[in-house]
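A.B. asks: quick check, what structure comes out for this input:
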Amino acid sequence: MGHVLESTVPKRVQPPRFLTVMVVSGITLALTLFGYSTTQIYLRFSEPPDAEGALPGAGATPAPTADPGGAAPADPGGSAPDGSTSVSTVSYQTVETSSGSFTGQVTVTNTGGSSLDDWELALGFADATVTDAWDVDWERTRTGIVARQPDWADPVGPGDSVTVSFTAEGEAQSPDSCALNGAPCDL
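C.D. replies: All right, here's what the predicted structure looks like:
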């Protein structure tokens, strides 16, 4: 009978050693600090817009505005890599509208004699927010969008065109400013 009672009596448990407690505490503290630091890094990517209103990563260059006189520059395409000039025309059309949003297309046609490479198209809107664009590298700016030639795309040859399609929230409207490679363009 003593043998049965002996098995039901709890045995004395040794308290944890000081070194074991310190190691476990150190690991716990290190994991907590690591988790906190990665949270801070993650939160950095969701900072509010800077003082100029650009989204993080959008760069500090807002979309240029058109010339008040509406005159098209002599060289809206900029310079080609070989030093010659490349003249381009830019046209816009609203493709689809719905309640509170629209889809637009901007077509850039190379009317010059040399290829248009590494192009950049900046569009500004009075009262619309671009939410998506496709077949281009793009970023939202305070007033619109900057679309760039994707790395995988070929240069726009003489007589060829490239189309930038996008969706935006707001009433259907034409861009109120346009710049191709930094030079204002008419739509």
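A.B. asks: only C-alpha atoms from now on, for both contacts and neighbour counts.
C.D. replies: OK.
A.B. asks: could you pull out the strands in the chain for me?
C.D. replies: 88-98, 101-110, 120-124, 129-134, 137-140, 144-148, 161-169, 177-180, 183-184 (DSSP state E).
A.B. asks: just checking, what packs against the fifth one?
C.D. replies: Looking back up the chat, that one is strand 137-140. Judged by 3 or more Cα pairs under 8 Å, 6 or more residues apart in numbering; DSSP states H and E, strand 137-140 is in contact with strand 144-148.
A.B. asks: tell me the buried residues in the strand it packs on?
C.D. replies: 144, 145, 146, 147, 148 (16 or more other Cα atoms under 10 Å).
A.B. asks: then stretch 129-137?
C.D. replies: Within stretch 129-137, the residues that count as buried by 16+ other Cα under 10 Å are 129, 130, 133, 135, 136.
A.B. asks: quick one, which of the strands of the chain is nearest to residue 36?
C.D. replies: Checking the strands of the chain against residue 36 by Cα to Cα gives strand 137-140 as the closest, at 29.7 Å.
A.B. asks: what about the closest one, distance to the chain center?
C.D. replies: Its chain's C-alpha centre and that of strand 137-140 lie 5 Å apart, by Cα atoms, centre = their mean, to the nearest Å.
A.B. asks: with stretch 180-187 instead?
C.D. replies: Distance of stretch 180-187 from the chain centroid (Cα atoms, centre = their mean) equals 21 Å.
A.B. asks: over to stretch 102-109?
C.D. replies: Here the centre of mass of C-alpha atoms in stretch 102-109, compared against the chain's by Cα atoms, centre = their mean, lies 19 Å away.
A.B. asks: just the residues contacting it, thanks.
C.D. replies: Stretch 102-109 is contacted by residues 88-97, 159-172 when judged by Cα atoms under 8 Å, 6 or more residues apart in numbering.
A.B. asks: let's see this one next to it:
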Amino acid sequence: MRAGRRDPLAERPRRGGSRTRESRGAHRAEPANPGGLAAVGYFLGSTVPKRVQPPRLINVLLVSGVTLALTLFGYSTTQIYLRFSDPPDSGSPAPGAGERVPPTAEADAAQPGTGPGGSADSASSTVSVVSYETVESSATGFTGAVTVTNTGTAVLADWELALEFADATVTSVRDVDWRATEHGVVARAPDSSDGLGPGESVTLSFTAAGTAQAPVTCALNGRPCDLAGE
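C.D. replies: Reported below is the predicted structural model:
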């Protein structure tokens, strides 16, 4: 090559050299003045929600396990609270409605002679004798007499005598208060009576329908009595 001669190839500029360097990366950056439409599009694109990734299986299992554990703990705590708040056992259940309570020893040891019309004081200090006799009889009925005698040391007040017959119906009783029963009669001292003093007696005369017969049972102030006489 001759000195001083210009090489046309060396002076020829590379095709697209400077333009290539200037335009490199232009597609990644925003233009200097994008304009109104481009700004609106960029704003709208930033407001679009991104796709949410579904929860992992391990996260779901972990949350479910924690929830179940808390639920079981709360349930066990409630059970313990209820157990401590139960009333203490009294040892024996109280009798319910309609359940019969057995009588106590005090009730069984009631004083004798406290039946209808009698008192404990008078019954404990009096001894009475009851006798019966048939006064007259016929084919359809008879008249009987029952005598009550106070052989004790206290007044026998407000006495009550109950008689029962096997096959007779009492139709009337004189000089006392009385009422007929299914198989006999109940006679009481009249309201005007002061009772039977020691050694005193009272006779009850009654009329009954049926064959002549003595009473089969006798009770004075609720206590059985033995009949003397026929």
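A.B. asks: hmm, back to that, can I get the buried residues of stretch 129-137 of the first structure in a markdown table including distance to residue 33 of the first structure?
C.D. replies: Converted to a markdown table, these look like this (distance: Cα to Cα, whole Å):
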| residue | distance to residue 33 of the first structure |
| --- | --- |
| 129 | 39 |
| 130 | 39 |
| 133 | 39 |
| 135 | 41 |
| 136 | 40 |
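A.B. asks: and for the aligned residue in the first structure for residue 195 of the second structure, the neighbour number?
C.D. replies: Aligned by TM-score structural alignment, residue 195 of the second structure pairs with residue 155 of the first structure. Look at residue 155 of the first structure: counted by other Cα atoms under 10 Å, it has 19 neighbours.
A.B. asks: hang on, residue 155 of the first structure packs against residue 115?
C.D. replies: Yes: if you go by Cα atoms under 8 Å, residue 155 of the first structure and residue 115 touch, sitting 6.0 Å apart.
A.B. asks: give the aligned range of the longest helix seen in the first structure in the second structure.
C.D. replies: Longest helix in the first structure, counting residues (DSSP state H): helix 18-44. When the second structure is aligned by TM-score structural alignment, helix 18-44 of the first structure has no counterpart there.
A.B. asks: one more: stretch 118-130 of the first structure?
C.D. replies: Per TM-score structural alignment, the counterpart of stretch 118-130 of the first structure in the second structure is residues 158-170.
A.B. asks: what's the span of that stretch, first residue to last?
C.D. replies: Using Cα to Cα, to the nearest Å, the end-to-end distance of stretch 158-170 of the second structure comes out at 22 Å.
A.B. asks: list the contacts of that stretch.
C.D. replies: Contacts of stretch 158-170 of the second structure (Cα under 8 Å, 6+ apart): 116-118, 180, 182-189, 195, 206-211, 213-222.
A.B. asks: what comes up buried for that stretch?
C.D. replies: Buried residues in stretch 158-170 of the second structure, counted by 16+ other Cα under 10 Å: 158, 159, 160, 161, 162, 163, 164, 165, 168, 169, 170.
A.B. asks: so how far is residue 162 of the first structure from the residue sitting nearest the centre point of the first structure?
C.D. replies: The structure's the first structure has its C-alpha centroid closest to residue 139; by Cα atoms, centre = their mean the separation is 3.7 Å. Computed as Cα to Cα, the residue 139 of the first structure to residue 162 of the first structure distance reads 18 Å.
A.B. asks: and residue 25 of the first structure, by the same measure?
C.D. replies: Distance, residue 25 of the first structure to residue 162 of the first structure, using Cα to Cα: 61 Å.
A.B. asks: which one's more surrounded, those two?
C.D. replies: residue 162 (18 against 11).
A.B. asks: and that one, what does it touch?
C.D. replies: Each residue near residue 162 of the first structure by Cα under 8 Å, 6+ apart is listed here: 107, 108, 109, 156.
A.B. asks: re the thing from before, just the buried residues out of the contacts of stretch 158-170 of the second structure, in PyMOL syntax.
C.D. replies: Buried members of these, defined by 16+ other Cα under 10 Å, are picked up in PyMOL with:
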select buried, resi 117+118+180+184+185+186+187+188+189+195+206+207+208+209+210+213+214+215+218+219+220+221+222
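A.B. asks: of all the buried residues of strand 144-148 of the first structure, which two lie farthest apart?
C.D. replies: Taking Cα to Cα as the measure, those span a maximum distance of 13.6 Å, between 144 and 148.
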